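Asks: Mind looking at a prediction? Sequence and model below.
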Amino acid sequence: MAGMRHIAVLGATGSIGASALDVIARHPDRMRATVLSAGSQVEALVALCRTHRPDHAVIADEARFAELRGGLRDAGLLTQAHAGADALDGLVAGAGCDTVVAAIVGAAGLRSTLAAAAAGKRLLLANKESLVLAGELLMSVANGANAEIIPIDSEHNAIFQCLRSRETQGDVRRIVLTASGGPFRGRSRDALATVTPAQAVAHPKWSMGPKISVDSATLMNKGLELIEAHHLFGVPGEKLAVLVHPQSLVHSLVEFVDGSTLAQLGLPDMRTSLAVGLGWPQRIESGVAGLDLLTQGRLDFEAPDTDAFPCLRLAWEAMEAGGTAPAVLNAANEVAVSAFLQGRIGFLAIPALVEDTLALLPGGPAESLEALLAVDAQARRLTASAITGHALPA
């Protein structure tokens, strides 16, 4: 790795941010966190600044700027305080970082991700919505600025590693994304009617935030990843597939035209993917142990059940429709998952709400970011207004 890598960690107080900072801290001679951002958790952000001593800290909530500035000053830190989306975009695009870990959850992470791509940075992409909501736009911007995108989702990171085994394009027969199946794998649709938010966020293999955990439980997470893979790797839907693999050790597979299938395996720990992104093309220590297949014993695979988990089917359909349909899917899902986590609707209402919103907004061309954000807002309003029809009894 040539020189010191200067890294902006967006979403630093979340689980992916914590993993990224853990890897960065293991290599103080090669990399440094220079920009840290958070949504509204000032105390947590200041605590991270005490540990990692970045040059800049950004809080998305502009009303908490004074609190952040005061906290940094009281901690005796030279870290500069900033607030708001404009400040974050400027820092991401500026000379203070060459690498950006994009781990802000939801559509809120889109602007800063696009800013990093437009500035030609190495982009460690953990924000699904950037590709789901605006995949064509993001890839166009990244290619135009010669930005390097390294996906941090374990599945896409596995595909990235497998694809780097060859020189030419067009030799891929099929890309297979693996899914753990979530905490409700094997349950019938009827059995899912009464599951609780606490059960849905208790993922059997991965430590993730509540929204992503629910997406894993509904298989929407895998649906979003299909759309991401379509854009990231430039492959049509007919070359994409999903296999349920409950051990979560095979992170994805790539089948080539010569009959070879390459798979990437490892323990379920995001630090491996982050280390790939931070060190590539070199391999660096991540803090993750190697995989002992004798201890693991067996690897199982099965087809996904799209009757019990219709979110995967809905994502396939949105990917095939293209244009603004994935943006509608994503927005409706965010609103529905939030309502579920608040205890306002049942688990099966999530796909029902998403399907209804997709039917009401069949989609159109994704011509600009403004058009996509307008559709995103419209889909959120429609889904929110439909929640009362799916509300749980008081």
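Replies: Thanks, I have it. Residues are numbered from 1 along each chain as shown.
Asks: from here on, contacts and neighbour counts on C-alpha atoms
Replies: Fine.
Asks: how about the strands of the stretch 151-300 of the chain, start to end?
Replies: In the stretch 151-300 of the chain, the segments counted as strands under DSSP state E, counting those that start in this stretch are 172-179, 240-244, 250-256, 261-265.
Asks: helices or strands next to the third one in the packing?
Replies: This means strand 250-256. helix 154-163, strand 172-179, strand 261-265 (3 or more C-alpha pairs under 8 Å, 6 or more residues apart in numbering; DSSP states H and E).
Asks: Of all these, which one is nearest residue 218?
Replies: strand 172-179 (11.1 Å; C-alpha to C-alpha).
Asks: same for the closest one, what does it pack against?
Replies: Packed next to strand 172-179, using 3+ C-alpha pairs under 8 Å, 6+ apart, are helix 154-163, helix 220-232, strand 240-244, strand 250-256.
Asks: go with 10 Å
Replies: helix 154-163, helix 220-232, strand 240-244, strand 250-256, strand 261-265 (3 or more C-alpha pairs under 10 Å, 6 or more residues apart in numbering; DSSP states H and E).
Asks: Same list (the helices and strands packed on strand 250-256) but as a markdown table, adding distance to residue 45 and mean neighbour count.
Replies: Listed next are these as a markdown table, based on distance: least, C-alpha to C-alpha, whole Å; neighbours: other C-alpha atoms under 10 Å:
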| stretch | distance to residue 45 | mean neighbour count |
| --- | --- | --- |
| helix 154-163 | 26 | 23 |
| strand 172-179 | 32 | 22 |
| strand 261-265 | 33 | 17 |
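Asks: ok, and here's another one to check against it:
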Amino acid sequence: MGLFGSSDEDENTEISDEVQELVENAKHPSVTAKKLTEKSPNIRGHMLAEKPLLEYLEEGEQPHLILHSATPGGIRIKMGGEKKKILGGSAAVMITNLRVVLAKGVDESDEISSIPIEGISGGETKQPSKLNPTKNTHKLILYADLNSILAEATDIDKDEVDDIMNKSIEAEVRIAFDKVSKDDTKFALKYISTKAEEFTNIQHKDKINEYIDDDEDIIQILKGKVAEIKQGEETDSRYAGKGVYTVITDKRVFAVIGQRIKGTDIQNLSYDSIDAVNLDKGIVNTFVSIDSGGRTYRFNAYDNSEAKEAVDYIRKRTNGELSDSSESDTPDSDTETEGDTAERLEELESLHQKGVLTDEEYESKRQEIIGEI
């Protein structure tokens, strides 16, 4: 992609048809020719040392939003309570159809990190705190695959990777902005979430097709991060660096556990071997819990409503209410009792009082729990 000329204003800048097409196809007005083609587009924007953002785009990549992070906290990774900085100070955050690109000029070179959208499982936004006026930043928080982050992060010693992977279940990429509106961060999250879901739907099918029998029909697929197998007092926890796919079919329940070092592990459970199934909902993680043959299998699921539908279907199959080829009826009403809700709210209140959760995090989770009743 070429740049034929430049000046201080976009309207006076001669740009290639290719650059103009990128600007016109962007879903947000923050993508301009100036931001794409100049290393330092304005005094309050990002400052790159080697090349403009345009030169860091891959073939077929379309930018949809370009924001500026200039807070001291910058861009951090939060893993198991620990925070590690990726980029601090003035950095560009470019969201494309393929990834989130983080770029900053340092001395005479550029530091570039990126997170593939297909490695992002979800996220949230946080607005400036009304209780603490000094914290006036908007935040975009993305929950991402550790493998995707650690492969790119510039400020993490690679010798720490194994230790981090063993200790952490999930990672948060926390991007702080001080010159954007809440609408900008909400747009960013909505776009990333929608695009990530498209990737996920493709990945689901690709990862499980090889394990499906010819005469077997898929009822539901759940995506998560962790699997646990309990027998007596012993628990075998398996962090799945490549994801846990819990597959409910018309003949069985099986989990594809993509372990980073040991490779893929498959756990098969036929319906006639299942003694009980429950939905275990904690403050952070939700598990489909299945008792079979003296063991308890717990498979993490990101989506609470999908997990509830899966539990309902499995219960009907194990109780003989559905035959092999039957599809699930409309799910039963909440399998969670009022007592369960009260316990979760009490646990949430305890975490808040201990300072584990901020006021904003507490209120957000409280509303989420109440909304599920």
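Replies: Ah, there it is. All of these numbers come straight from a predicted model, not from anything done at the bench.
Asks: Post the TM-score for the overlay when you can.
Replies: The TM-score (TM-score structural alignment, normalised by the length of the second structure) is 0.26; 185 aligned residues with a C-alpha RMSD of 7.6 Å.
Asks: how about the helices and strands packed on strand 250-256 of the first structure in CSV, adding distance to residue 7 of the first structure?
Replies: Shown next, in CSV, are those (distance: least, C-alpha to C-alpha, whole Å):
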stretch, distance to residue 7 of the first structure
helix 154-163, 19
strand 172-179, 29
strand 261-265, 26
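Asks: What is the neighbour count of the residue nearest to residue 349 of the second structure when sequence neighbours are not counted?
Replies: The spatial neighbour of residue 349 of the second structure that comes closest, neighbours along the chain excluded (C-alpha to C-alpha, 6 or more residues apart in numbering), is residue 362 at 7.6 Å. The tally of other residues near residue 362 of the second structure (other C-alpha atoms under 10 Å) stands at 19.
Asks: Quick check, residue 362 of the second structure in contact with residue 351.
Replies: Yes - using C-alpha atoms under 10 Å, residue 362 of the second structure is in contact with residue 351, at 8.3 Å.
Asks: Need the overlap of contacts for the two.
Replies: Counting by C-alpha atoms under 10 Å, 6 or more residues apart in numbering, the residues touching both residue 362 of the second structure and residue 351 are residue 345.
Asks: Kindly confirm my reading that residue 140 of the first structure is in a strand.
Replies: No - with DSSP: H, G, I helix; E, B strand; the rest coil as the criterion, residue 140 of the first structure is assigned helix and is not in a strand.
Asks: Confirm for me that it is in contact with residue 118.
Replies: Yes - the criterion here is C-alpha under 10 Å, and residue 140 of the first structure meets it with residue 118 at 9.4 Å.
Asks: would you list every one of the helices in the stretch 251-373 of the second structure?
Replies: For the stretch 251-373 of the second structure, the helices defined by DSSP state H, counting those that start in this stretch occupy 304-318, 338-353, 359-371.
Asks: what would those helices look like in JSON lines with distance to residue 83 of the second structure?
Replies: Output for the helices of the stretch 251-373 of the second structure, formatted as JSON lines (distance: least, C-alpha to C-alpha, whole Å):
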{"stretch": "helix 304-318", "distance to residue 83 of the second structure": "27"}
{"stretch": "helix 338-353", "distance to residue 83 of the second structure": "19"}
{"stretch": "helix 359-371", "distance to residue 83 of the second structure": "17"}
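Asks: related to what we said a few turns ago, go through the helices and strands packed on strand 172-179 of the first structure and name the closest to residue 130 of the first structure.
Replies: Per C-alpha to C-alpha, nearest to residue 130 of the first structure of these: helix 220-232, 8.7 Å.
Asks: which helices and strands does that closest one pack with?
Replies: helix 128-145, strand 148-151, helix 154-163, strand 172-179, helix 210-218, strand 240-244, helix 310-321, helix 325-341.
Asks: what comes up buried for the first one?
Replies: Spelled out, that is helix 128-145 of the first structure. If you call a residue buried by 16 or more other C-alpha atoms under 10 Å, then helix 128-145 of the first structure has these buried ones: 128-139, 141-142.
Asks: biggest separation within the residues you listed, which pair?
Replies: 128 and 141 (16.4 Å).
Asks: hang on, the earlier thing: packed most tightly, which of the helices of the stretch 251-373 of the second structure would that be?
Replies: Highest mean neighbour count of the helices of the stretch 251-373 of the second structure: helix 304-318, a mean of 21 (counted as mean count of other C-alpha atoms under 10 Å).
Asks: wait, which of the helices of the stretch 251-373 of the second structure is closest to residue 23 of the second structure?
Replies: Comparing the helices of the stretch 251-373 of the second structure under C-alpha to C-alpha, the one sitting nearest is helix 359-371, at 35.6 Å.
Asks: what's the angle from that closest one to helix 338-353?
Replies: 180 degrees (axes from the mean of the first three to the mean of the last three C-alpha atoms, to 10 degrees).
Asks: which strands and helices sit next to helix 359-371 of the second structure?
Replies: By 3+ C-alpha pairs under 10 Å, 6+ apart, helix 359-371 of the second structure packs against strand 120-126, helix 338-353.
Asks: what would those look like in a markdown table with distance to residue 238 of the second structure?
Replies: Supplementary listing: those in a markdown table, determined by distance: least, C-alpha to C-alpha, whole Å:
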| stretch | distance to residue 238 of the second structure |
| --- | --- |
| strand 120-126 | 18 |
| helix 338-353 | 25 |
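Asks: can you tell me which of the ones you listed comes nearest to residue 78 of the second structure?
Replies: Closest among these, using C-alpha to C-alpha: strand 120-126, at 13.0 Å.
Asks: Now do the buried residues in that closest one.
Replies: 120-123, 125-126.
Asks: packing partners for that strand?
Replies: strand 138-144, helix 146-150, strand 171-177, helix 182-208, strand 218-231, helix 359-371.
Asks: ok, 8 Å please
Replies: Against strand 120-126 of the second structure (3+ C-alpha pairs under 8 Å, 6+ apart) you get strand 138-144, helix 182-208.
Asks: right, so those: which one is the most enclosed?
Replies: strand 138-144 (a mean of 22).
Asks: what's the angle between it and strand 171-177?
Replies: 160 degrees.
Asks: Need the nearest residue in space to residue 264 of the second structure, chain neighbours excluded.
Replies: Residue 264 of the second structure's closest residue in space is residue 258 (C-alpha to C-alpha, 6+ apart), at 4.5 Å.
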